[in-house]
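Student: A structural model of the following input is requested.
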Amino acid sequence: MDNAMFCYQCEQTMGGKGCTKMGVCGKTPEVANLQDLLIYQLKGIACYAKPLIDKGELIDKTIVEFVENSLFTTLTNVNFDVEVHIQLLKDSQKIKEALRSKAPKGDYPEEAKYNLSATKQQMLEDAVKAGLMYDKDLNPDIRSLRHTILYGLKGISAYGHQARFINFYSDQVDQFYFRALEAITNDDVGVEELIRWTLRTGEIALEVMRVLDNANTTRYSHPTPHNVNVNIKKGPFIIVSGHDLRDLEMLLEQTDGKGINIYTHGEMLPSHGYEKLKKYKHLVGNYGSAWQNQQKEFDNIPGCILMTTNCLMKPRESYKDRIFSTGVVGWDGVIHIGRDENGYKDFSPVIEKALELGGFKEDEEEKEIMVGFAHKATLSHADKIVSAVKNGDIRHFFVIGGCDGARPGRNYYTKFAEQVPKDCIILTLACGKYRFNKLEFGEVCGLPRLLDVGQCNDVYSAVKIATSLADAFDTDVNSLPLSIVLSWYEQKAVADLLALLSVGVKNMYLGPSLPAFLSPNVLQYLVDTFGLKPISTPEEDLKSCLQQIV
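Tutor: Sure thing, here's the model as predicted:
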């Protein structure tokens, strides 16, 4: 049992087929199997919750939050702590029993009837039947669609978690967790219906991104273009990684006036576009690059790191004493900062450690990049953009972004961006931007040629920009001079892709490799229905994009 696992939810899965001995992400078989069992428990909870929802009952928000956070915990590079998973499993059993007592009598699936065993060893033994490939006779297309929906749900849960932390949520999204989990457990749901559920998952992904956009822009105002220093400054410091703006805000409040510099890292970079965060003068810049370089970039660093969401990698001993986790993030032996009943987090241990370490000894010469081109900022130039396109001054738009990763071949995205003609505009988002966001792209028609739209959830912004431009041209998104070139790594990218498919976006390019959980038939359906294409070479794909007829 200790040496057996199967996981293929991320792009870097071993051999492009599945991790079976140890996760490429650093996940052990023990954690992998406990996560499988946790998902099994969530399915059981959903089987009891769905009939209650069908009767018009609202599931208690504490249960919704538990399901959401549990899904998020199992997303790639989030939590590797065995004891956290044991506690989640114990809590899941209590929730299941409570719902079981309220649900109508009936013949429920094994996931619902199962009762959690008492010890970790017994849980691990039980986890065998929760494995992704346990049912050897399951139709591979049904397995593929079920897992696609599940991974979309994991992405949705990450965005829902962020929004809920600042008290924004959607009843539609909350109910969908249970309805979708029940659907992928129900043997009466066949291929055609699962396809509909898959596209519905995309619709819900777009809805939760809308909620998160509303949450962030209501609390922090709409992003506006700002220059961000990407070099270091003298003095004690804390690097904040992940996505959760509320964590960053609380840390900025608690460090104000203490002589500590705050740097963003990874997907926290777009926070510099928000006026209500930028007002803190000790938010001095962005440190490093994408998540997969953290072990090298954090090595022996004379300051602290706070991981607020994914993506966490195994900390090296050279900085394990100065990296902290919060939210659902965790690693065995890493200090975790919890929250009180009001959502407040006391970051004193991080602050004290940063002061103790002393920080950087001298300034580097400043180098700046620009962020803040979410939908409101970009669409404020809509008239200029439409006029430039009609006049032939702007030829084409490219959305180049998504998750970055360490697999060879991701330099495709750098080369593609470099080769985009100078009369074209690039919109980028998520950590895939680090492949090229420090390069000089110049301007076209008075606009920067590289527009940083934001985090991975800001696919919502990209969709809003595209649909607004389509309206301005009295056409549809697929008739715009627009091409979408996506890189994917984990399950938020799955949710993003499904969101784009749900609004009918066609002819997207996806790489650096295709998901291992897509069966040949499911992949063919996506190719036939949506024109989904695997990337080839930058030269060939760029030529194909520019031949698109407007």
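Student: Going by C-alpha atoms from here, please, whenever you check contacts or count neighbours.
Tutor: OK.
Student: Gly285 contacts Met268, doesn't it?
Tutor: No: Gly285 is beyond contact range of Met268, at 10.6 Å (criterion: C-alpha atoms under 8 Å).
Student: Give me the common contacts of these two.
Tutor: Shared contacts of Gly285 and Met268 (C-alpha atoms under 8 Å, 6 or more residues apart in numbering): none.
Student: run this one through as well so I can compare:
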Amino acid sequence: MENSMFCYQCEQTFGGKGCTKSGVCGKTPEIANLQDLLIYQLKGISCYAKPLIEQGKIIDKDIVKFVENSLFTTLTNVNFDAEAHVKLLVESQRIKEILRDEAPKAEYPAAATYDLSGEKEIMLKDSVKAGIMYDEELDADIRSLRSTILYGLKGISAYGHQARFMGYNSDQVDQFYFLGLEATTNDNLSLQDMIRFTMRTGEMSVEVMKILDEGNTSKYKNPSAHKVNVNIKKGPFIIVSGHDLRDLEMLLKQTEGKGINIYTHGEMLPAHGYPELKKYKHLVGNFGSAWQNQQKEFDGIPGCILMTTNCLMRPRETYKDRIFTTSVVGWDGVKHIDTNENGTKDFSEIIDKALKLGGFKENEETKEILVGFGHNETLSHAGEIVNAVKEGKISHFFLIGGCDGARPGRNYYTDFAKMLPKDCVILTLACGKYRFNKLDFGTVAGLPRLLDIGQCNDAYSAVRIATALADAFDTDVNSLPLTIVLSWYEQKAVADLLALLSLGIKGIYLGPSLPAFLSPNVLQYLVDTFGIKPISTPEEDLKSSLKQAN
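Tutor: So this is what the prediction gives:
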């Protein structure tokens, strides 16, 4: 039994059904099963937390932080280190017992009453009952909605973790971790109840993105349009990947004046738009392309890499000694940089290593792309945009964004962007933009045709922009000449999609394939209620979106 698993939380899942032998992401059955058991423990903790919340008690923020970090640890491509999972599991039992003592005496589900053994071998045996498919009698639609809520919560936890690290959090979201997780164990909830919880997960996703936006823009000021060099410079360097701006800022401070170049990578690219980060002269550019090309791009480079959040792939031997992880990220045998008691980190080890490696030998010719079109920057042009639409200079807006991945079908997004008529504006966010962000789309009505709104959490910015435009035209978002084309890969994209649905946004194109955890009935419900459309061909989808607009 021990060498099998079942996981279908991401888009690359085997055969579009589920990974059963090992994860396409690189996780072993051992890691997958420890993650199942950790989620089971979090559900148990939540069963005791819920009645306490109903009595008006505030759950200790250290417990919230533990649940948030544990959820994030199990997100796709974050942590592959068995020992890190065992540590979290042991801690989960301690927390469960604290809440069990406080909670009212009643009948609780098996996830709550279960007691974890301290031994990894027994944990792995016990993990069978934590598996997604363990209860064979469970209604397929209930299972589907439970999974959707859980994956939405994992996405929310990634954003919540990032915000909390900067000192920002939402009590409402903190409470919902427990209420949402409890709902996934509660056999008394009807299909309608579960649909309501799914939409509530979307509302919490909007809320957490708003808090994160507040944190990022208060600390680093509102992003503004900035050019970023995407080629390399001579000298020692560190590449910073992931999403965590505070990690980047700490590293920038600690490397100042040391002759080290700092490059962003993947989802860290939008950092160049923030004035308080851009001011560091040694933040010299962005390295490489989307996350799924990292093994090729990091192969034997003469510098270091710091992984701050998700999107870690199995490190090749050629750079395993120069890649470092921090926060919830982990890979067995890769150096981890811990957070100190006071919330800071000491990056001296990675700094020394980068200096020793010596870096790139010569400069490449500068090639620049434009970033920084968050809601503040884009809406500072609202007058021009509205006029351009009224004068017929801009005919349509396309939001093409989401996570990238390695599947062949993903060139759809490149082809789609290239095919757009010259009077269309492209808004983009998250790493899906690497499919086309180095192409020259020119300008329309004096504005760049490609506006990079930021990271995946900046779906919040996109919503702010859409709502402001709808107000300017005295209409609603669904009546704007706007088409949303989403590429999904992991659970943050699930949170983003639920966020858009909870705001009543309809007619979203979704690809490259549909989530394996959506049952046929749940999918049908989303199609009927929100007009979700699986992508077909770029030609067909472009034709139908422009036809609808007219």
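Student: where does the TM-score land?
Tutor: The TM-score (TM-score structural alignment, normalised by the length of the first structure) is 1.00; 550 aligned residues with a C-alpha RMSD of 0.5 Å.
Student: any residues touching the helix or strand Asp541 of the first structure falls within, and which ones?
Tutor: In this assignment (DSSP states H and E), Asp541 of the first structure forms part of helix 538-546. For helix 538-546 of the first structure, the surrounding residues in contact (C-alpha under 8 Å, 6+ apart) are His396, Tyr412, Tyr413, Lys415, Phe416, Gln419, Val420, Ser483, Ile535.
Student: and the last one, how many neighbours?
Tutor: Residues within reach of Ile535 of the first structure, counting by other C-alpha atoms under 10 Å, total 20.
Student: Relative to Leu518 of the first structure, how far out is the nearest residue to Ile351 of the first structure once chain neighbours are set aside?
Tutor: Leaving aside its sequence neighbours, Ile351 of the first structure sits nearest to Thr255 (C-alpha to C-alpha, 6 or more residues apart in numbering; 7.1 Å). Separation of Thr255 of the first structure from Leu518 of the first structure (C-alpha to C-alpha, to the nearest Å) stands at 46 Å.
Student: do the same with Leu124 of the first structure
Tutor: Distance from Leu124 of the first structure to Leu518 of the first structure, by C-alpha to C-alpha: 27 Å.
Student: More neighbours: which of these two?
Tutor: Set Leu124 of the first structure next to Leu518 and count neighbours by other C-alpha under 10 Å: Leu124 wins out with 22 against 18.
Student: wait, isn't the more buried one in contact with Gln35?
Tutor: No: Leu124 of the first structure is beyond contact range of Gln35, at 10.0 Å (criterion: C-alpha under 8 Å).
Student: May I ask which helix or strand encompasses the residue nearest the centre of the first structure?
Tutor: Of all residues in the first structure, the one closest to the mean position by C-alpha atoms, centre = their mean is Lys492, 3.5 Å from it. Element membership of Lys492 of the first structure, judged by DSSP H and E, is helix 491-502.
Student: after superposition, how close is that helix to the second structure?
Tutor: Aligned to the second structure and superposed, helix 491-502 of the first structure gives a mean residue distance of 0.2 Å (mean C-alpha distance after the TM-score superposition for the first structure).
Student: who's in contact with that helix?
Tutor: 9-10, 75-76, 148, 151-156, 158, 198-206, 402-403, 456-457, 459, 463, 488, 530.
Student: cool, and stretch 334-343 of the second structure?
Tutor: Phe165, Lys320, Asp321, Ile323, Phe324, Thr325, Thr326, Ser327, Gly330, Lys345, Asp346, Phe347.
Student: OK, contacts around the fifth one?
Tutor: Put plainly, it is Phe324 of the second structure. Applying C-alpha under 8 Å, 6+ apart, the residues contacting Phe324 of the second structure are Cys304, Ile305, Leu306, Met307, Val334, Lys335, His336, Ile337, Ile350.
Student: where does it land in three-state SS?
Tutor: Of the three states, Phe324 of the second structure takes strand under DSSP: H, G, I helix; E, B strand; the rest coil.
Student: separation between it and Tyr108 of the second structure?
Tutor: Taken as C-alpha to C-alpha, the span from Phe324 of the second structure to Tyr108 of the second structure is 41 Å.
Student: ok, now the third one?
Tutor: Between Asp321 of the second structure and Tyr108 of the second structure the distance is 47 Å, computed by C-alpha to C-alpha.
Student: Check the first one too.
Tutor: Taking C-alpha to C-alpha as the measure, Phe165 of the second structure falls 33 Å from Tyr108 of the second structure.
Student: Those two: which has the busier surroundings?
Tutor: Higher neighbour count among Phe165 of the second structure and Tyr108: Phe165, with 18 against 14, using other C-alpha under 10 Å.
Student: how much space between the more buried one and Leu245 of the second structure?
Tutor: For Phe165 of the second structure, the distance to Leu245 of the second structure - C-alpha to C-alpha - is 10 Å.
Student: and if you look at Leu498 of the second structure?
Tutor: In terms of C-alpha to C-alpha, Leu498 of the second structure sits 25 Å off from Leu245 of the second structure.
Student: Perfect, I'm done here.
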